[in-house]
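# One predicted model, sequence on top.
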Amino acid sequence: MLMNFLLLFSSISIGLTNSNWLVVMLMVEFGLFMVVFMSSNYLSLYSMRSVFKYFFVQSVSGLVLLVSGISVFMLNSPSVCSEIFLLSAILLKLGIFPMYFWVLPVYSESNYMILGVVGFMAKILPLYIYNFYVSLGPSKVMQIMSFFAVSSIAMGAWLGLPAKNYRTFLGASSVAHSGWFILASHSSSILFYFWCYGLSFLLLLMMMQMDHKIMMALNTLALGGLPPFSVFLGKLWVIYSWVENSMPLVVIMMALLFSVVSLFYYLKFSFQMMFSSSNSTFGFISFSLVLNFTSVFFFWM
């Protein structure tokens, strides 16, 4: 297991430090195989089924990304068709609207280790590819992708409202946060936001593995973007960068509106965890303190 993680980390590092398109795509697909190898330690057919779904979706998107990327990045002769296929493959790999159909089925059937890899580590290289593509300066593409990003944030809010369990909730959260990744790429703040998201997401999975109810509740609030937690700081930096670069305010305002809607299910699951704790009095006090502390920040804003 440790060797698989080291190989996955190495593939990501090589991909981030290499400018050759074929090498980058080789590392993307190598990381995909590492996910399959890591899941082989779990003999549950239920868990393996989610990995097969993920492997199929990522393989198809990887093939489309490879072919279209050769035209865009290597031959320097991008056509409208090749750019459409490139962006569609990135949307599919990240699970962004309208290519989010695989996210909830995979998340709802995966164990915590696979969730950590799929929800965090496997997103790094596709985001790196998109960030490099955005740096080439196609403004019309940024406008179209901003629409998909806001739609993904809205869809994440919609999918999370009827969620009954934590895995489904995490899938809806992934769809919403992936939309924020696109907006952060447009405003050159992707590194900070992705780090803030990854910290909260991995800590939440760790607490779920340990079944620590109080810390699960707090990290759920953190993932939802409530102040003063890390994701709130990440979104604040995205907003600042967006305004600083004189980008359309209506986009970021819509993203914030749908993020406020999604706070409903973050708070719902936080309540459930707090009051299912073995120490209900401590849970109630902690939750009250958190709400009071965050309300001061909301008033200050």
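Received the coordinates, thanks.

# drop to CA atoms for contacts and neighbour counts, all remaining ones
OK.

# Residue 156 is in what secondary structure piece?
helix 139-160 (DSSP states H and E).

# Now the element after that helix, going C-ward?
Later in the chain than helix 139-160, the nearest helix or strand by DSSP H and E is helix 166-186.

# can you list contacts of the very next helix or strand once past that next one?
Next helix or strand after helix 166-186 toward the C-terminus (DSSP H and E): helix 190-210. If you take C-alpha atoms under 8 Å, 6 or more residues apart in numbering as the criterion, helix 190-210 is touched by 112, 116, 120, 181, 184, 213, 215-216, 219-220, 222-223, 230-231, 233-235, 237-238.

# Quick check: helices, which of these are part of them?
Among the contacts of helix 190-210, the ones falling in helices (DSSP state H) are 112, 116, 181, 184, 213, 215-216, 219-220, 222-223, 230-231, 233-235, 237-238.

# Go through the helix or strand hosting residue 260 and flag the buried ones.
In this structure, residue 260 sits in helix 249-275 according to DSSP H and E. Residues of helix 249-275 classed as buried: 251-252, 255-256, 258-259, 261-263, 265-267, 269-271, 273-275 (neighbour count, 16 or more other C-alpha atoms under 10 Å).

# ok, now stretch 62-70?
Across stretch 62-70, burial judged by 16+ other C-alpha under 10 Å covers 62, 64, 65, 66, 68, 69, 70.

# how many degrees apart are the helix holding residue 260 and helix 213-224 in direction?
Helix 249-275 and helix 213-224 are oriented at 180 degrees to each other (axes from the mean of the first three to the mean of the last three C-alpha atoms, to 10 degrees).

# by how many degrees do helix 249-275 and helix 166-186 diverge?
What separates the directions of helix 249-275 and helix 166-186 is an angle of 150 degrees, with the same axes, to 10 degrees.

# on contacts alone, who are the packing partners of helix 249-275?
helix 139-160, helix 166-186, helix 213-224, helix 230-244, helix 280-300 (3 or more C-alpha pairs under 8 Å, 6 or more residues apart in numbering; DSSP states H and E).

# one more structure, for comparison:
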Amino acid sequence: MWIKMLPFIIIMIVSMLLTISANSWFTAWIGLEINLMAMIPVLILTKGQESPEPAIKYFLIQALGSSSMVFFILLMKTQLFNNPVTSLMLSSSLLLKSGVAPLHFWFPSMIEDSSWMACFYLMTVQKIAPITLMVTNLPSSIILASAVLSVVVGSLGGLNQTSLKKIMAYSSITHLGWILSSLHLNNYLFMMYNLTYWMLVLSIINPLDKLNLMNLNQITNMNSNMFIKSLIMFNFLSMGGLPPFMGFLPKLLVIQAMIQNSMSLISSLMVIMTLLTLFYYIKIVITIMTDQPPFNKTNNPTIPMISNYPMMVISTSSIGLFPLASLLFYSF
């Protein structure tokens, strides 16, 4: 399966770099379209995908965003329609393509219908090109407003969810607000936050994919020892940015940079709303740690036992390396 998807993944990465390095709107649009065409086979070929509905939905949303983007770019090229309203409409098309609030309505349902590995690409690689275009071409007021709104929507939207995919989708919207803020401040923070976030997402999605877990209730059926449950638990807490886990470090650096740039009010609001995300992460942690009767005796996924305890103990000797240890264990 990986061999089949590898060419499309390479094309996605190359088209993303093409869009980021583009010096004209036409080249950026070409990169976005190549990226779209490469993502559709990935949505279809990923393991566990039973219908082409996610690919069709993704194509329609991205095609709508691309067509509106081209239309408003052509309007901006004419002196008659070159005004702030046209710039705002152009930003709306990029917001739609990236799934940033307030045009995030398609993203949770898209994640819900996709396989776990397709969710990883949708939450990570596919976000870089459109948000880079947003930050480099749109006013800073729109960027900061979208970042704050994404944090608010992602924090509140995941509170009453029981689907693990929707929880990860709203968590991705929250992190997307932080990524926008980091890219608005400087490129170093953007790269560091993205690398950390990608590792955390893969560390969580990989075991959930192996176990075929879709709902919060299924977590109570895991037949495993406390060490492996703790490994998954720490990954979720790290995703929430709880110190001293690895996910806390990039958030701390972004907060410090925002305070140095006289953005204390925005950073305070983002921190307060991000604390709400810990509620549904802690809900998952409580479900993992408490021994409750299983809701469904017939669907009881199991986690294989650790075959090499010394390697795992060394890998998890540092609290910040729990996501890396999870990746190593579930990959081999």
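Nice, I can see it. Owing to the predicted nature of the structure, the values given are computational and were not obtained by experimental measurement.

# After superposition, what's the TM-score here?
The TM-score (TM-score structural alignment, normalised by the length of structure 1) is 0.81; 275 aligned residues with a C-alpha RMSD of 2.8 Å.

# Counterpart of residue 223 of structure 1 over in structure 2?
Aligned counterpart of residue 223 of structure 1 in structure 2: residue 239 (TM-score structural alignment).

# tell me which residues of the helix holding residue 156 of structure 1 are tucked away?
142, 145-160.

# Repeat that for stretch 71-87 of structure 2.
72, 73, 75, 76, 86, 87.

# right, and the third one touches residue 84 too?
To tie it back to what came earlier, the one meant is residue 75 of structure 2. No. Counting by C-alpha atoms under 8 Å, residue 84 is not a contact partner of residue 75 of structure 2; they are 11.6 Å apart.

# Run through the residues that contact the counterpart of residue 101 of structure 2 in structure 1.
For residue 101 of structure 2, the aligned position in structure 1 is residue 97, judged by TM-score structural alignment. Residue 97 of structure 1 sits next to 91, 148, 149, 151, 152, 155, 175 when contact means C-alpha under 8 Å, 6+ apart.

# and what of residue 251 of structure 1?
Contacts of residue 251 of structure 1 (C-alpha under 8 Å, 6+ apart): 146, 147, 150.

# Aligned to it, what sits in structure 2?
Aligned partner of residue 251 of structure 1 by TM-score structural alignment: residue 266.

# now residue 32 of structure 1
When structure 2 is aligned by TM-score structural alignment, residue 32 of structure 1 is paired with residue 36.

# Please give the element, helix or strand, for its match.
Using DSSP H and E, residue 36 of structure 2 sits in helix 25-45.

# which of the residues in that helix are buried?
Neighbour-count burial for helix 25-45 of structure 2, counted by 16+ other C-alpha under 10 Å, picks out 25, 28-36, 38-45.

# buried set for the one helix or strand residue 325 of structure 2 maps to?
Here residue 325 of structure 2 sits within helix 322-331, counting by DSSP H and E. Neighbour-count burial for helix 322-331 of structure 2, counted by 16+ other C-alpha under 10 Å, picks out 322, 323, 324, 325, 326, 327, 329, 330.

# excluding its backbone neighbours, what's nearest the last one?
Translated: residue 330 of structure 2. Excluding the flanking residues, the one nearest residue 330 of structure 2 by C-alpha to C-alpha, 6 or more residues apart in numbering is residue 207, at 6.1 Å.

# picking that back up, from the middle of its chain, how far away would the helix holding residue 325 of structure 2 be?
For helix 322-331 of structure 2, the distance from its own C-alpha centre to the chain's C-alpha centre is 19 Å (C-alpha atoms, centre = their mean, to the nearest Å).

# close enough to count as contact, the match of residue 32 of structure 1 and residue 59?
Yes. With contacts counted by C-alpha under 8 Å, residue 36 of structure 2 reaches residue 59, the gap being 7.3 Å.

# Excluding covalently adjacent residues, which one is nearest to the match of residue 223 of structure 1?
Take residue 239 of structure 2 and drop its neighbours on the chain: the residue closest to it by C-alpha to C-alpha, 6+ apart is residue 247, 5.5 Å away.

# which ones are touching that neighbour?
Contact partners of residue 247 of structure 2, counting by C-alpha under 8 Å, 6+ apart, are 196, 197, 200, 238, 239, 240, 241.

# Please repeat the previous calculation with a cut-off of 10 Å.
Residue 247 of structure 2 sits next to 193, 196-197, 199-200, 235-241, 320, 323 when contact means C-alpha atoms under 10 Å, 6 or more residues apart in numbering.

# And residue 97 of structure 2, by the same measure?
So residue 97 of structure 2 contacts 32, 58, 61-66, 69, 91, 103-104, 106-107, 126-127, 129-131 (C-alpha under 10 Å, 6+ apart).
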